[in-house]
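> okay, predicted coordinates and the sequence, questions at the end:
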Amino acid sequence: MKYGKKNWVFCDGDLPPKGDNPEFPGHEALMITNVGKKDAHIRIKILFEDKPAYDKITIDLNAERTTCLRLDKPIGKEGYQIPYGQYAIHVISNVPVCACFGRLDVRQTNMAYYSPAGYGF
């Protein structure tokens, strides 16, 4: 049985501020898991409201491995830093992978970690 999809889209990117607690900084994360037997070569495209998409982020994910990309830090082999503000993510892989997206929002005293829905195809 195959698991995963070659394309994933997460529409609700919006990096929250880091906040005042260094133990729990506000951030977003993209988790990608390759449960297959072949290595994944992944390209990540960032789409913006007010400027052209950036599509030069690449990562390699070995077979039967997982990775967590903190999106408040530089990502990919290129070390691209996603700017603050609204954006969307398109994950493109040569083999099926599973992906999810999460956000730790610290704008209120009751912190919230939630996972906006993604679309895989």
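Sure, I can see it.
> every contact and neighbour count from this point should use C-alpha atoms.
Noted.
> so what's the closest residue to Asp60 other than its chain neighbours up against?
Distance criterion C-alpha to C-alpha, 6 or more residues apart in numbering; nearest residue to Asp60, sequence neighbours excluded, is His41 at 4.7 Å. By C-alpha atoms under 8 Å, 6 or more residues apart in numbering, the contact list for His41 reads Thr58, Ile59, Asp60, Leu61, Ser93, Asn94, Val95.
> check it against this one:
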Amino acid sequence: MIGRTRWAIPEGYIPETSHGPPEMDSHETVCMLNATDTAAHVGVRVYFEDREPVGPYEVTVPAERTSHVQFNEFEDPEIPRGVAFASVIEADRPVVCQHTRLDSRQAENALLSTVAYPGDS
């Protein structure tokens, strides 16, 4: 079996501005791989420096599939732009998580990607 049920992304930030067409909007993404034969039910909780946490935002990753979820798309409440945050991802079955940021504040875009920190599980 591959993956863990708990992951942490200690660094998050959605830039306030973007440069270029809509598909180049600055964003934060968590990519989740579910290599099991059953759908994974995932909760994403978001933490801030100076306010209470929000979430968990609920996501389902179908069996033997991947899901790319942008933090920009979380609603009720929305994740604010221009504010540092961190997140903890908890799933009911093992998944693999990767963190990606597209920063398009300038015409010369920057892309950062890293595997999230796997928690004990």
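Thanks, I have the structure now. Keep in mind it's a predicted model, so treat the numbers as computed, not measured.
> TM-score for the pair, please.
The TM-score (TM-score structural alignment, normalised by the length of structure 1) is 0.86; 117 aligned residues with a C-alpha RMSD of 1.7 Å.
> quick revisit: give me the buried subset of the contacts of His41 of structure 1.
Neighbour counting over those (16 or more other C-alpha atoms under 10 Å) leaves Thr58, Ile59, Leu61, Ser93, Val95 as the buried ones.
> ok, those vs Phe48 of structure 1, which is closest?
Of all the buried ones among the contacts of His41 of structure 1, Phe48 of structure 1 sits closest to Thr58, with 18.2 Å by C-alpha to C-alpha.
> just the element for that closest one, please.
Counting by DSSP states H and E, the element that carries Thr58 of structure 1 is strand 54-61.
> ok, and what's touching that strand?
34, 39-47, 67, 75-80.
> could you redo the last one with a cut-off of 6 Å?
The contact list for strand 54-61 of structure 1 (C-alpha atoms under 6 Å, 6 or more residues apart in numbering) reads Asp39, Ala40, His41, Ile42, Arg43, Ile44, Lys45, Ile46, Gly76, Lys77.
> just confirm the first one contacts Arg65, I think it does.
No. Judged on C-alpha atoms under 6 Å, Asp39 of structure 1 makes no contact with Arg65 at a distance of 8.9 Å.
> quick one: average offset of the strand holding Thr58 of structure 1 versus structure 2, please.
By mean C-alpha distance after the TM-score superposition for structure 1, the fitted strand 54-61 of structure 1 averages 1.7 Å away from its aligned residues in structure 2.
> got the angle between whichever helix or strand comes after that strand and strand 54-61?
Scanning forward in sequence from strand 54-61 of structure 1 by DSSP H and E, the next helix or strand is strand 65-70. Note on geometry: by axes from the mean of the first three to the mean of the last three C-alpha atoms, to 10 degrees, strand 65-70 of structure 1 and strand 54-61 are set 140 degrees apart in direction.
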